[in-house]
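Asker: got a predicted structure here, sequence first:
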Amino acid sequence: MSLGFVETKSDTSLFIYRRGTNTACLLLYVDDIVLTASSAGFLQHIIAALQREFAMTDTGQLHHFLGISVTRYANGLFLSQRQYTQDILECAGMSACKPCSTPVDLHSKLSADGPPVADSTQYRSLAGALQYLTFTRPDIAFAVQQICLYMHDPREPHLAALKRILRYLRGTASLGLTVRRSSPTELVVYTDADWAGWLDTRRSTSGYAVFLRDNLVSWSSKRQHTVSRSSAEAEYRAVANGIAEATWLRQLLHELHHPPRRATLVYCDNTSAVYLSSNPVQHQRTKHVEIDLHFVRERVALIHVWVLHVPTTSQHADVFTKGLPTSLFQEFRSSLNVRCAPDQTAGEC
């Protein structure tokens, strides 16, 4: 038997316990523990062993954890923060506001200009609350990332953008993240970048979405640390970020004794970035991104990943880098498995 520790990316800690062919995972957060195992018998064995060492209570199947409601269905789980969303709206005094169809304006770009907000403390409080909501609502990740970049000195345009997110949530509070049963452990990554999209610094925004079979398991919307001198460079940095996340997840799957059966597919809608992932020349044009180049090419050479081109119309990661038209946004939102609960109709949601 063995016990391993996997460093997670939040305040939680993940432990992996193995005995023979059985595997169990322990997710710890302060005084709460979420347990899962490869079999019901092994799960009970772990619970009994913990109870012998610690004073703890088995509360049964997971229903609520850290403000996230977990609903079980025949083919999977539905993760929702509906009550948390309503609490945010009530705190902002927007429980009865007029809904809108998308969380971010299609054309506007935020900058540091504009008169300061009257209550910067409330702005920061609401922005922080929205950050936690992205745990089950990846569809607002880009919009929330935009407003959080100005928490140090919020202006009226930033407050207007925040209120738009709240108006969007007012009409979509029932949406949540669907996780379905699946057996193959194949990872697929979509990466995208919005070149020089930030008006103040001309930095680009990177975004990626990582799927385990059909389930969204990791996503990101983040401003790049440096200014990219071309769209290919910005896209390539986004590819490198997506591959780094996929590499971590592949290692985690190995720890769980379910290693990926094939190379991870990484989809990018920039042909130059796809070409650079396997072409060992053109050093004069790419010296300034050489670290990312070598990292990606090493993963490709090891056949851990394949970088492929995908049409922009099928680029799910677009939702993490820019505002989109309503129809395209809703299509990508559904592709990310952000939907109504399985037992709800479209009219009820």
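Answerer: Perfect, thanks for sending it.

Asker: only C-alpha atoms from now on, for both contacts and neighbour counts.
Answerer: OK.

Asker: assign a three-state SS to residue 290, would you?
Answerer: Classification of residue 290 using DSSP: H, G, I helix; E, B strand; the rest coil returns helix.

Asker: relative to residue 203, how far out is it?
Answerer: 18 Å (C-alpha to C-alpha, to the nearest Å).

Asker: neighbour count: the two, which is higher?
Answerer: residue 203 (20 against 12; other C-alpha atoms under 10 Å).

Asker: pretty sure that one sits against residue 222.
Answerer: No. The criterion here is C-alpha atoms under 8 Å, and residue 203 misses it with residue 222 at 10.4 Å.

Asker: quick one: the strands in this structure?
Answerer: 2-6, 13-19, 22-29, 32-37, 64-65, 68-73, 76-80, 176-180, 187-194, 205-212, 215-223, 264-268, 305-309, 338-339 (DSSP state E).

Asker: could those strands be laid out in JSON lines, adding mean neighbour count?
Answerer: Listed next are the strands of the chain as JSON lines, based on neighbours: other C-alpha atoms under 10 Å:
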{"stretch": "strand 2-6", "mean neighbour count": "12"}
{"stretch": "strand 13-19", "mean neighbour count": "17"}
{"stretch": "strand 22-29", "mean neighbour count": "18"}
{"stretch": "strand 32-37", "mean neighbour count": "16"}
{"stretch": "strand 64-65", "mean neighbour count": "12"}
{"stretch": "strand 68-73", "mean neighbour count": "17"}
{"stretch": "strand 76-80", "mean neighbour count": "21"}
{"stretch": "strand 176-180", "mean neighbour count": "22"}
{"stretch": "strand 187-194", "mean neighbour count": "27"}
{"stretch": "strand 205-212", "mean neighbour count": "27"}
{"stretch": "strand 215-223", "mean neighbour count": "21"}
{"stretch": "strand 264-268", "mean neighbour count": "25"}
{"stretch": "strand 305-309", "mean neighbour count": "21"}
{"stretch": "strand 338-339", "mean neighbour count": "23"}
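
Asker: the structure to be compared is supplied as follows:
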Amino acid sequence: MVDSHTPVPINNSSQTMPTHPIVTRAKAGIFKPLERMNCHVTTTSPLSRSYVHALRDPIGKESMLDEYNALITNGTWVLVPRPANVNVVRSMWLFKHKFSADGSLSRFKARLVANGCVQHQGIDCDETFSPVVKPATIRTVLSFTKVCLYMHDPRDPNFIALKRIFCYVRGTLDYGLQLHVSSTAQLSAYTDADWAGSHVTRRSTSGHCVFFGNNLLSWSAKRHVTLSRSSAEAEYRGVANVVAETVWIRNLLCELHTPLFTATLVYCDNFNAVYMSANPVQHQRTKHIETDIHFVRDFVVSGQIRVLHVLSRFQYADIFTKGLPTALFIEFRSSLNVRRSPAHTEGEY
């Protein structure tokens, strides 16, 4: 007689047992590299998580006092009664370590800022826009950016060139850009590029100048961000850059209620670049600059731009891309309306 509470043995002979051995990484000889770490003691205070934690740290408390005293000294706030039914934007503290160029700790910075999480869109804050002033909008002085390219590793020829620039600036302090009343409202531009002018990267530099009548409005001399495989390609990239600038000026004149009804004349001294602006057929050699080609050609077809050839003798943009003989440089400088100021206005501005 079998007791009902006695467990009945289970026959496991019918179950399938694994027949393959278990292979672990240790059996296969696979081991992770042992990471060794060095611990050191630092005296830098950790960043505070809150102002309560910062008040307990002498360095954090000192930085908060510096920020508070700066706000009191500069008078950046005015104490006013709290208005009724108005959302009050509270303040919060931000803490940050500022390091020197060598990686050492410079200071422990604390800033008191507004808590943006409690602001209401359209009431406490709104979308802002900070316009960027273009050089063509206000007249600026010419900058010598070509010399600045070599300031990270200057050589003797660079210092000699810098001294020549300083001598030129000292001797032309009374020279400036002059604007005169012009009888024509023609917008014209000159563009030029040197092919593989950089001896380090072999990138080209393009320069252009834009005239409204006889007055110089805009100029530029920039290194290309990509390499050009031919002089025609380098010149055409310069054409595309000056077309973009002239289109912007045309739109600016429309906003000033002075629209232009004639095409902008863009002068280039490269026949191939002029040909590509008017030729509707794509070639294998111009597929990689197809974007610039279509950009210029659309404005040519619409009648807003005309790309014409000009002799190198009258290519005023050469002054932005290469060194010129003294006589030709002085002539081109005068053509850009950079002349000596009249004696009766010198020193008044």
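Answerer: That came in fine, so what should we check first? These numbers come from a predicted model, not from an experiment.

Asker: sorry, back to before: need the strands of structure 1 in a markdown table with distance to residue 298 of structure 1, can you?
Answerer: Shown next, in a markdown table, are these (distance: least, C-alpha to C-alpha, whole Å):
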| stretch | distance to residue 298 of structure 1 |
| --- | --- |
| strand 2-6 | 24 |
| strand 13-19 | 28 |
| strand 22-29 | 31 |
| strand 32-37 | 34 |
| strand 64-65 | 39 |
| strand 68-73 | 38 |
| strand 76-80 | 36 |
| strand 176-180 | 32 |
| strand 187-194 | 17 |
| strand 205-212 | 20 |
| strand 215-223 | 22 |
| strand 264-268 | 13 |
| strand 305-309 | 9 |
| strand 338-339 | 34 |
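
Asker: so which of the ones you listed comes closest to residue 169 of structure 1?
Answerer: strand 176-180 (11.3 Å; C-alpha to C-alpha).

Asker: skip the chain neighbours and tell me the closest residue to the residue most central in space within structure 1.
Answerer: With distances taken as C-alpha atoms, centre = their mean, residue 219 lies nearest the centre of structure 1, 2.4 Å away. Among residues not flanking residue 219 of structure 1 along the chain, residue 209 sits closest, at 4.4 Å (C-alpha to C-alpha, 6 or more residues apart in numbering).

Asker: from residue 302 of structure 1, how far off is the one you found?
Answerer: Look at residue 209 of structure 1 and residue 302 of structure 1: by C-alpha to C-alpha, they are 22 Å apart.

Asker: do residue 157 of structure 1 as well
Answerer: Relative to residue 302 of structure 1, and taking C-alpha to C-alpha, residue 157 of structure 1 is found at 47 Å.

Asker: give me the more crowded residue out of the two.
Answerer: Between residue 157 of structure 1 and residue 302, counted using other C-alpha under 10 Å, residue 157 has the larger neighbour count: 20 against 10.

Asker: from residue 122 of structure 1, how far off is that one?
Answerer: 15 Å.

Asker: then residue 4 of structure 1?
Answerer: With C-alpha to C-alpha as the criterion, residue 4 of structure 1 and residue 122 of structure 1 are 41 Å apart.

Asker: repeat for residue 143 of structure 1
Answerer: From residue 143 of structure 1 to residue 122 of structure 1 the distance is 18 Å (C-alpha to C-alpha).

Asker: out of the two, which sits in the busier spot?
Answerer: residue 143 (25 against 13).

Asker: pretty sure the more buried one contacts residue 166?
Answerer: No. In this structure residue 143 of structure 1 lies outside contact range of residue 166 using C-alpha under 8 Å: 10.6 Å.

Asker: what are the boundaries of the helices in the stretch 1-150 of structure 1?
Answerer: Taking DSSP state H, counting those that start in this stretch, the helices of the stretch 1-150 of structure 1 run over residues 40-53, 82-91, 120-133, 141-148.

Asker: any idea which of these gets closest to residue 256 of structure 1?
Answerer: Among the helices of the stretch 1-150 of structure 1, helix 40-53 sits nearest to residue 256 of structure 1 (C-alpha to C-alpha), with 14.4 Å.

Asker: in structure 2, what residues pair with that closest one?
Answerer: Per TM-score structural alignment, helix 40-53 of structure 1 has no counterpart in structure 2.

Asker: can you mark which positions in the longest helix seen in structure 2 are buried?
Answerer: Longest helix in structure 2, counting residues (DSSP state H): helix 231-255. For helix 231-255 of structure 2, burial by neighbour count (16 or more other C-alpha atoms under 10 Å) applies to 231-243, 245-246, 249-250.

Asker: try stretch 155-175 of structure 2
Answerer: Buried-residue list, stretch 155-175 of structure 2, by 16+ other C-alpha under 10 Å: residue 158.

Asker: which other residues reach it?
Answerer: Outside stretch 155-175 of structure 2, the residues that touch it by C-alpha atoms under 8 Å, 6 or more residues apart in numbering are 147, 150, 338, 339, 340, 341, 346.

Asker: how about a markdown table for the residues you listed, with distance to residue 63 of structure 2 added?
Answerer: Converted to a markdown table, the contacts of stretch 155-175 of structure 2 look like this (distance: C-alpha to C-alpha, whole Å):
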| residue | distance to residue 63 of structure 2 |
| --- | --- |
| 147 | 41 |
| 150 | 40 |
| 338 | 52 |
| 339 | 54 |
| 340 | 54 |
| 341 | 53 |
| 346 | 50 |
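
Asker: tell me the one of those residues nearest residue 179 of structure 2?
Answerer: Closest to residue 179 of structure 2, out of all of those and judged by C-alpha to C-alpha, is residue 338, at 9.5 Å.

Asker: for the closest one, give me its contacts.
Answerer: Contacts of residue 338 of structure 2 by C-alpha under 8 Å, 6+ apart are 175, 176, 177, 178.
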